[in-house]
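S.K.: Only the shape, not the letters, is given here:
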């Protein structure tokens, strides 16, 4: 196998990519002292490679957590620096089109002789770690597999190849997955025949002789082998046939790219009776860098609010309203300008046409006003927020399918907002009332110190549905319409869900089925809170 000329991906046990002799430094044990200034490790390395170590780290100034990829030594030539910059540019480009690529936050070349590093969103654990702990249930494995293919499809659409797809390079949290480690990724135009790199177990056989160029189909092979590892040995038909074709020794037998593979994968899952949730929309904002990084503006900036310090359970998903058509956005903004707090039953959401309530759907539930969030920490000089910038939970992915059935996500562990967001205090208790009886409440919390909001959807104490599994759906949106959601069948509550909120301005949406799962008691009930 020809030695590659790119920084290797995370090296884990005997499946390591081969590194050039000049970079064989992995014998040196990881040292916390190698972390850049202003960061402290919060645990052992997440991955150890020949050129870099990925640490779970906290920024000592603002307390936020990152997965910090730190190079083992300073750059010695311009080629290494260009590879580093290319990896950052690929992250930024991909984050603009897909949620399913691990989120880049900031980076530094450390030109004064320090160690270069890239900060990324800390996102759960790898699929390899999941499998080592216990087998992943089939339904969850299928969702994770579809997410992996969605991320890889985004790369292929932009004419990039990953070159090291494997379970260790896919991270998962609360049943959704992201593709990570772009250290070996290249543009198709930059590939030559001497580009054999990756992990042998997942490397397409035609690459082993070092004379074949990597391609989308070699990524498809690695993805198929990864999916088989996640799903296990008992793969049902017709999924077994698809994975066999995708991992064929003959490249022509495989799907042409990850986009085609993803469509075929979803069709096969549908034939098995598994309706997969759609890919999540991409973030809306472009990450920032600190002084001395690849940011060419030269200004010193605080890192983008990609992920704040909190327990791992809540999900945080950034959503882009730009995915909507211009007409839908205009209609939404007209409504936003006119709305006064409660916007119950307004159903404008991407990928789903508004549906007419069925005859069994009761009138919209009455509700008590929610209290406003407290004033946030002083932020002088901030520009006023316009209606177009206000959080709007109606723009988040739908929790009700086109056939009027609930959309489900893998179940999450319950918890308290006071634990999910340290120092958060109550900012509202919004009741949903049907026939004079409170059936559920939205409880909201906010921490001006961490600039995070949290919410839960809780069944009323005296409700006949309390303790009985019924469908609950809560979506919470904050800054830049960064949204977190929890949709499933729960006996008591859904959440906590956590989002960034600069000044306590949030929007939430709730849906709820009855105990017989025959009708919607709440249907896309939406409100904005704490916004001036």
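M.R.: Yes, it's here. Everything quoted here is computed from the prediction, not taken from an experiment.
S.K.: drop to CA atoms for contacts and neighbour counts, all remaining ones
M.R.: Will do.
S.K.: Please name every helix or strand in contact with the host helix or strand of residue 155.
M.R.: Under the criterion of DSSP states H and E, residue 155 resides in helix 138-157. In terms of contacts (3 or more Cα pairs under 8 Å, 6 or more residues apart in numbering; DSSP states H and E), helix 138-157 is packed against strand 176-179, helix 216-231, helix 258-271.
S.K.: ok and it relative to helix 258-271, angle-wise?
M.R.: Angle between the axes of helix 138-157 and helix 258-271 is 160 degrees (criterion: axes from the mean of the first three to the mean of the last three Cα atoms, to 10 degrees).
S.K.: A further structure is provided below for comparison with the first:
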């Protein structure tokens, strides 16, 4: 990806130290903000993405949505601007590692550590959901750990507002954004993402932290997606890891295929996680398993292009024909699924 041109106005305020990450839409740099003498992260829209109207609009939406959330478990947006027309965002710099890096080093985490991280994630999601924002791409890469071990949710590049009549929706009907392995079944079927979809992704993270693997495996992204729609999740205990019964029950609730059967409040999930930390033998609060009112629209059978962020272990483009999709999903989901790398 071409390097952005940092203007004199920008360099008077920010000194670029080094690049720290990049994707299809943007590059992130570690920088020093001169006026406040602090280290920050600068996210710059890539020149290639700048030529795409959808990428520019999504980058601008990330700015608007990120500015609405103020919470210790959300990476804070500090400022924004443009480099001769190319937009950039300035975030707090997290001096630590991503949850992905932590899992790569340790494979799986001790139960108490996983519970602590999951509580932070639940608190961050509660803050986002309180202002009617759905993250839509919760995964280990987008959870950053600071040097104190506090987890913060990052990258609202695929987020959407669910406020009534809110004119901030960029995803067209039949387009699915997210990462295979962390997408909720209803999203794979083409329904709109809701807070319940984020709760499912959180359940996947909890499962992965404890077992070292995703709830389902597949030889391809297509097979993985099909399994999430068609098959129930294996219980935590089937992985051979000893966990409290309440934790097994909570994870199973978060990973329910029916979004109406999942816990409806990230705050309550955080409270349940704390209870499990403090008293593992205490039963899970019964209200967590109460059916929630369905907020997703019924699935439609449509021709769909599925733009998906593939996980690091598998980066490729796959096309699923109508015949394959119908056979695998028994009439559910889209007629055409196209998986394409789309990193925001």
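M.R.: Looks like it came in fine. On a predicted model such as this, the values are computed, not experimentally measured, just so you know.
S.K.: what stretch of the second structure does the helix holding residue 155 of the first structure fall on?
M.R.: Alignment of helix 138-157 of the first structure against the second structure: residues 111-130, by TM-score structural alignment.
S.K.: ok, and what's touching that stretch?
M.R.: 69-74, 134-135, 143, 150-153, 195, 198, 202, 205-206, 209-210, 243, 265-267, 269-271, 273-274, 277 (Cα atoms under 8 Å, 6 or more residues apart in numbering).
S.K.: Recalculate using a threshold of 6 Å.
M.R.: Residues outside stretch 111-130 of the second structure that contact it (Cα atoms under 6 Å, 6 or more residues apart in numbering): 73-74, 151, 209, 266-267, 270.
S.K.: Most neighbours among these, which one?
M.R.: Neighbour count (other Cα atoms under 10 Å) singles out residue 151 as the most crowded of the contacts of stretch 111-130 of the second structure, with 29 neighbours.
S.K.: ok now do it, which residues does it touch?
M.R.: Residues near residue 151 of the second structure by Cα under 6 Å, 6+ apart: 117, 120, 144-145.
S.K.: what do we get in the first structure for it?
M.R.: By TM-score structural alignment, residue 151 of the second structure lines up with residue 177.
S.K.: Would you quantify the distance from the residue mapped onto residue 92 of the second structure from the first structure to residue 58 of the first structure?
M.R.: In the first structure, residue 92 of the second structure lines up with residue 121, judged by TM-score structural alignment. Counting by Cα to Cα, to the nearest Å, the gap from residue 121 of the first structure to residue 58 of the first structure is 11 Å.
S.K.: before we move on, what about residue 330 of the first structure?
M.R.: 40 Å.
S.K.: out of these two, which sits in the busier spot?
M.R.: It is residue 58, of residue 330 of the first structure and residue 58, that has more neighbours when counted by other Cα under 10 Å, with 21 against 13.
S.K.: Assess the claim that residue 116 of the first structure and residue 107 are in contact.
M.R.: No. Residue 116 of the first structure is beyond contact range of residue 107, at 7.7 Å (criterion: Cα atoms under 6 Å).
S.K.: more crowded one of the two?
M.R.: Between residue 116 of the first structure and residue 107, counting by other Cα under 10 Å, residue 107 is the more crowded of the two (27 against 23).
S.K.: Could you find the closest non-adjacent residue to the more buried one?
M.R.: residue 118 (4.3 Å; Cα to Cα, 6 or more residues apart in numbering).
S.K.: Can you verify that neighbour is assigned to a strand?
M.R.: Yes. Assessed with DSSP: H, G, I helix; E, B strand; the rest coil, residue 118 of the first structure lies in a strand.
S.K.: contacting residues for it?
M.R.: 68-69, 107.
S.K.: hmm, 8 Å instead?
M.R.: Counting by Cα under 8 Å, 6+ apart, residue 118 of the first structure has contacts 68-70, 88, 104-108.
S.K.: I'd like to know how many residues surround the residue nearest to residue 96 of the second structure when sequence neighbours are not counted.
M.R.: Spatially, and ignoring its direct neighbours in sequence, residue 96 of the second structure is nearest to residue 146 (4.5 Å; Cα to Cα, 6+ apart). Neighbours of residue 146 of the second structure under the rule other Cα under 10 Å: 15.
S.K.: Quick check, residue 146 of the second structure in contact with residue 94.
M.R.: Yes. Counting by Cα atoms under 8 Å, residue 146 of the second structure does reach residue 94; the two are 5.5 Å apart.
S.K.: hang on, the earlier thing: what is the nearest of the contacts of stretch 111-130 of the second structure to residue 230 of the second structure?
M.R.: residue 209 (23.3 Å; Cα to Cα).
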